[in-house]
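Undergrad: just coords:
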């Protein structure tokens, strides 16, 4: 699997398919997608960032996304596992 960084938050995105998987039998899905906006910009974004975008996103909306904080995810995972 190829790995890239999300243009919005910097989270590592796994990209399925392509030449990177020619010798791999991994069934791991992609964790992001490349989007082209009406303003002509294109961005590789993770699914959590895509969910935060408005209906008609622009490059400014991607720039406004917050950086990924892995420690915040660890805190969230700990909170949900205790329930």
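TA: Noted; the coordinates are in hand. If you're wondering where the values come from, they're calculated on a predicted model, not measured in any experiment.
Undergrad: C-alpha from now on. contacts and neighbour counts both.
TA: OK.
Undergrad: Just give me how far the longest helix belonging to the chain sits from the chain centre.
TA: Ranked by number of residues, the top helix in the chain under DSSP state H is helix 70-81. Here the centre of helix 70-81 is set off from its chain's centre by 18 Å, with CA atoms, centre = their mean, to the nearest Å.
Undergrad: take a look at this one as well, against the first:
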């Protein structure tokens, strides 16, 4: 299973599928999903924890706020 960084917190998130699981039927699950915003066409891959932190009807600005909050927490 491969991993991609979350656009909100930067932590590596498992991605299901791909060549790593070609011969495996172990039922690996993804740890996040990609959100696409129609308003600006942007896509953001977020872990489920970051998705839960978003408000109802989120925008790309809400995702950016997650990134800024994480950067402040790291300092």
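TA: Structure received. Keep in mind that this is a model prediction, so the values were computed, not measured.
Undergrad: Run through the helices of the second structure in chain order.
TA: In the second structure, the helices defined using DSSP H lie at 48-53, 60-74.
Undergrad: Mind listing what's buried along the first one?
TA: Neighbour-count burial for helix 48-53 of the second structure, with 16 or more other CA atoms under 10 Å as criterion, is recorded at 50, 51.
Undergrad: how big's the offset between it and the first structure?
TA: Average distance, helix 48-53 of the second structure versus aligned residues of the first structure after superposition (mean CA distance after the TM-score superposition for the first structure): 0.6 Å.
Undergrad: what comes into contact with that helix?
TA: Here helix 48-53 of the second structure makes contact (CA atoms under 8 Å, 6 or more residues apart in numbering) with 8, 9, 31, 32, 33, 66.
Undergrad: so can I have TSV of those showing neighbour count and distance to residue 23 of the second structure?
TA: Shown next, in TSV, are the contacts of helix 48-53 of the second structure (neighbours: other CA atoms under 10 Å; distance: CA to CA, whole Å):
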residue	neighbour count	distance to residue 23 of the second structure
8	24	32
9	20	31
31	17	20
32	21	22
33	15	23
66	19	36
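Undergrad: In strands only, show me these.
TA: Of the contacts of helix 48-53 of the second structure, the ones assigned to strands by DSSP state E are 32, 33.
Undergrad: So of the contacts of helix 48-53 of the second structure, which two are at opposite extremes in space?
TA: The largest separation in those, counting by CA to CA, is between 31 and 66 at 17.2 Å.
Undergrad: Quick check: residue 37 of the second structure vs residue 68 of the second structure, distance?
TA: Taking CA to CA, to the nearest Å as the measure, residue 37 of the second structure falls 19 Å from residue 68 of the second structure.
Undergrad: do you know how far residue 57 of the second structure is from residue 50 of the second structure?
TA: 14 Å.
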